[in-house]
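[1] any chance you can model this:
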Amino acid sequence: MDLVTLGHTDTTVTRLAFGGAGIGNLFTPIGDEEADAALAAAWAAGIRSFDTAPHYGLGLSERRLGRFLRKYPRDGFHLSTKVGRILEAVEGPIGSDAANGFAVPATHVRRWDFSADGVRRSLEASMTRLGVDRVDTVYLHDPDNHLHQAITEAYPALERLRGEGLVGSIGVGMNHCAPLARFVRDTDIDEVLVAGRYTLLDQSALQDLLPAATEHGVSVVAGGVFNSGLLADPRPDATFDYATAPARLVERALRMQEVCARYGVPLRAAAARFPFGHPAVAGVLIGLRGPGEVTDAVEQNRRPIPDELWQDLRAEGLLPGDVPVPPCPPPVSGPDPGSNR
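    Next up is the predicted model:
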């Protein structure tokens, strides 16, 4: 797939990235074989960018991803993980982590820690689970309620780790735009991962974050492009940002689906492609948990979307007229299965 360079670095990513929450048993469990099959399908399709976090299944996602990637040359893929939550082993009876969204035994508890020591400890533990000696991108993960410490302690710690060669590029991942814009302006981060705030239903990142990223040369990776489900399969019981979708948004998504159907384009294809209309967006991160989902994501990413579709969405008041849209043909090319990148 096409490669793009992140921020001011020489770090490259494929424009479609594999999100690892699903293989960490997000909401429902999957076995090791299905997780391996999903990762194998992604690799065969040309995806070379893989994202994970300690939070995902209390380290399960990192362990599964690391086990899979060990068979490939280390410079043949881009690997990102996150810091901000320390995993501490539980003593005594072990329950379930379902309250945190993951179908795994609660063998550990998460403790917020954006101190310099916490960042180093978290990264070292992640590298052990992943089986690597460096990580291409490390994100500060959800520092919403810890902004001061994240900026004054965690970010400088990542700069030092970058200087030691353990970290390639530095990012921040959140679903709130204002704090991300502050990181863009006040630090020398390379990229931001913005979840759910630049989608067909929510373009709030366009107000401040995306202009700031463009001005400062910071790359944007768009996550949550389906707003947790509504834009993938709009129906009355669909979810929006991990809660039951309001009726007005369900109606809007259904109207978008009708427009897309005129051109034989699934709504999920338009939703995954939409962020590429903005020049600051370097890639889209999609959570994948099985080979069927991977195949579908890649196929939709290749699907040509005619300019007229975007024009109809604007004409019917479903997309603001000033929002940039991607060109046709799509920005992501077909895979080169023989390439390590």
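[2] only C-alpha atoms for contact and neighbour calcs from this point on.
    Noted.
[3] does P326 belong to a helix or a strand, and which?
    Here P326, judged by DSSP states H and E, is contained in no helix and no strand.
[4] residues contacting it?
    Neighbour list for P326: R273, F274, P275, F276, G277, H278 [criterion: CA atoms under 8 Å, 6 or more residues apart in numbering].
[5] now do V13
    V13 makes contacts with L3, V4, T5, L6, R48, S49, H78, G283, as judged by CA under 8 Å, 6+ apart.
[6] please repeat the previous calculation with a cut-off of 10 Å.
    1-6, 47-50, 77-79, 136, 282-283, 341 (CA atoms under 10 Å, 6 or more residues apart in numbering).
[7] is it in a helix, a strand, or coil?
    strand (DSSP: H, G, I helix; E, B strand; the rest coil).
[8] mind checking how far it is from A89?
    Separation of V13 from A89 (CA to CA, to the nearest Å) stands at 34 Å.
[9] so is I170 in a helix, a strand, or just coil?
    Three-state call for I170 (three-state DSSP): strand.
[10] what sits against it?
    Contacts of I170 were listed using CA under 10 Å, 6+ apart, and they are 6-7, 9, 80, 82, 136-140, 155, 158-159, 161-162, 188-192.
[11] circling back to that earlier point, by neighbours, which of the contacts of P326 wins?
    Counting neighbours by other CA atoms under 10 Å, the top entry in these is R273, with 28 neighbours.
[12] not counting sequence-adjacent ones, nearest residue to it?
    Spatial nearest neighbour of R273, excluding adjacent residues (CA to CA, 6 or more residues apart in numbering): N301 at 6.7 Å.
[13] would you do the same for the sequence below? I want to compare the two.
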Amino acid sequence: MPKTHRPAGAIDDARVPVGDHGLDLPRVGLGTASLANFLGVVPEEQAVETIRRAYDAGIRYFDTAPLYGHGLAERRLAAALDAKPRTDLVISSKVGRLLRAGAPRDDSQYYEGEPFYTEVPATGPVWDFSYDGVRTSLEESLDRLGLDRADILYLHDPDHHYEDAGTTAYAALRDLREAGTVRAIGAGMNRTPVLTRLVENCDLDLVLLAGRYTLLDQSAMTDLLPACRRRGTKVVVGGVFNSGILLDPSPQARYDYVPASGVIVERARRIKAICDRYDVPLAAAAIQFPLAHPQVASVLIGARSPDELNMDLDLLQVDIPAALWHDLRSSDLLPEDAHVPSGVTAGPGH
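    The predicted model follows:
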């Protein structure tokens, strides 16, 4: 493992101002989908321990959503952070789905007949981007979280619900921000066209983008990131490992939550070969790359255990020589105009 500059598992406490309502966002946060039985069961004790380890390491931004484990993520987050000072935390959740008994099956949450979330409560997600639905969703999330407010509220996966998301749902978010119930509003998804339209047509403080600005996929550079720059909208990046292929680009790797194609695996392997040339873990380059973009305020880690979390935190500290980024560009694996970390290191404070 290449040398690191800071103690293992420690992160900077740098924050980035977001919006005009007093929110300062940490550069590194913890996403909680994986801790809510996404693509495999995570025992509750392990999930809670992972969140507490993140807090002990200095992480203060935690992202969750009703969809994640059908409420499991929010409840586990509440259990882990119950005794922590609220003023020290940034909590984001999402709206657009209500958890209801007898909910119809949502095929977008299945692959080849198997659900992405397993061993979850019987209540399932029902789409609702109405004004009242958004406010109800927040009330129910706060109840599961044991909180009286959220710091950030995102429209969740409005791919096929743009009209409602951009009108009634956005109006609800705007009013909640104006009332001080939340400090920042945005939208979160893993596709850029609808997200770009929302940035262009709504007054969003930030967006949460999963998988489309990574070492493997920089497609957000064509539409979303330029729109965010024009509008002054900050970006939180999730899915930095593209479902694991940037941890281990094997033939069994996943990409966008499903088995990766041979073309994608081969591209990831080419990136890994250049990282190997400099004795840099592929995952270190993957986790550090998005933080170099000036619109990116924060990166979310998706660890499933304390050990995975420790690994991710150490990857943020790995020295990466400038020549590695040069070689990725010259091999057409990164665009020439892609922002890359400067200097020899690119931790969360850079």
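[14] ok so, going back, so the residue nearest to R273 of the first structure sits right up against V332, yeah?
    Yes - taking contacts as CA atoms under 10 Å, N301 of the first structure lies within contact range of V332: 6.8 Å.
[15] of the two, which one has the most company?
    N301 (24 against 19).
[16] now V138 of the first structure, what's its secondary structure?
    Classified using three-state DSSP, V138 of the first structure is strand.
[17] equivalent range in the second structure for stretch 319-326 of the first structure?
    Residues 334-341 of the second structure are where stretch 319-326 of the first structure lands when matched by TM-score structural alignment.
[18] give the buried residues for that stretch.
    Residues of stretch 334-341 of the second structure classed as buried: L334, V340, P341 (neighbour count, 16 or more other CA atoms under 10 Å).
[19] about what we covered before: what sits against the residue nearest to R273 of the first structure?
    N301 of the first structure is in contact with 15-16, 268-273, 284, 295, 330-334, counting by CA under 10 Å, 6+ apart.
[20] do a quick rundown of the strands in the stretch 251-350 of the second structure.
    Here the stretch 251-350 of the second structure has its strands, by DSSP state E, counting those that start in this stretch, at 254-255, 258-259, 296-301.
[21] swap in the stretch 1-150 of the second structure?
    15-18, 23-26, 28-31, 61-63, 90-95, 97-100, 110-111, 114-115, 124-127.
[22] burial count for whichever residue in the first structure pairs up with V95 of the second structure?
    Correspondence of V95 of the second structure to the first structure, assessed by TM-score structural alignment: V83. Per other CA under 10 Å, the neighbour tally for V83 of the first structure reads 28.
[23] can you tell me how far V83 of the first structure sits from H55 of the first structure?
    For V83 of the first structure, the distance to H55 of the first structure - CA to CA - is 9 Å.
[24] list residues touching both of the two?
    Joint contacts of V83 of the first structure and H55 (CA under 10 Å, 6+ apart) are H141.
[25] show me what contacts the aligned partner of V299 of the second structure in the first structure?
    For V299 of the second structure, the aligned position in the first structure is V284, judged by TM-score structural alignment. Applying CA under 10 Å, 6+ apart to V284 of the first structure gives the contacts 14-19, 193-195, 220-225, 272-276, 301.
[26] going through those, which ones are buried?
    Counted by 16+ other CA under 10 Å, the contacts of V284 of the first structure give 14-19, 193-195, 220-225, 272-276, 301 as buried.
[27] show me those that map onto helices.
    Judged by DSSP state H, those include A272, R273, N301 as members of helices.
[28] residue in the second structure matching the last one?
    Structural alignment (TM-score structural alignment) places N301 of the first structure against L316 in the second structure.
[29] one more: the first one?
    With TM-score structural alignment as the criterion, A272 of the first structure lines up with I287 in the second structure.
[30] with adjacent residues omitted, what lies nearest to that match?
    V240 (5.8 Å).
[31] what about that neighbour, distance to G22 of the second structure?
    Between V240 of the second structure and G22 of the second structure the distance is 27 Å, computed by CA to CA.
[32] gap between G217 of the first structure and N145 of the first structure?
    For G217 of the first structure, the distance to N145 of the first structure equals 26 Å [CA to CA].
[33] who has more neighbours, those two?
    Of the pair G217 of the first structure and N145, G217 is the one with more neighbours under other CA under 10 Å, namely 18 against 9.
[34] show me the contacts for that one.
    L6, G7, H8, V184, D188, I189, D190, E191, P211, A280.
[35] quick one: buried residues of stretch 244-254 of the first structure?
    A245, L249, V250, R252, A253, L254.
[36] closest one of those residues to A205 of the first structure?
    L249 (18.3 Å; CA to CA).
[37] what about the nearest residue to R70 of the first structure once chain neighbours are set aside, distance to L65 of the first structure?
    Of all residues not flanking R70 of the first structure in the chain, G131 sits nearest, at 7.3 Å (CA to CA, 6+ apart). Distance, G131 of the first structure to L65 of the first structure, using CA to CA: 9 Å.
[38] those two: who's more crowded?
    L65 (23 against 16).
[39] aligned partner of E124 of the first structure in the second structure?
    Match for E124 of the first structure (TM-score structural alignment): E139.
[40] hmm, A283 and G239 of the second structure touching each other?
    No - G239 of the second structure lies out of contact with A283 (CA under 10 Å); the separation is 11.8 Å.
[41] so what sits against both of those two?
    Counting by CA under 10 Å, 6+ apart, the contacts common to G239 of the second structure and A283 are L246.
[42] ok, now which ones touch the residue nearest in space to the middle of the second structure?
    Centre of the second structure computed as the mean C-alpha position; nearest residue by CA atoms, centre = their mean is G238, 2.7 Å away. The neighbours of G238 of the second structure, taking CA under 10 Å, 6+ apart as the test, are 29-31, 188-190, 208-214, 287, 290, 298-302.
[43] redo that, cut-off 7 Å
    Residues in contact with G238 of the second structure (CA atoms under 7 Å, 6 or more residues apart in numbering) are L208, L209, A210, G211, V299, L300.
[44] what is the nearest of the residues you listed to V194 of the second structure?
    Nearest to V194 of the second structure, judged by CA to CA, of the contacts of G238 of the second structure is L209 at 11.4 Å.
[45] and the closest one, what does it touch?
    L209 of the second structure touches G188, M189, N190, V236, V237, G238, counting by CA under 7 Å, 6+ apart.
[46] make a markdown table out of the residues you listed and add distance to Q46 of the second structure.
    Putting these into a markdown table (distance: CA to CA, whole Å) gives the following:
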| residue | distance to Q46 of the second structure |
| --- | --- |
| G188 | 26 |
| M189 | 27 |
| N190 | 27 |
| V236 | 25 |
| V237 | 24 |
| G238 | 21 |
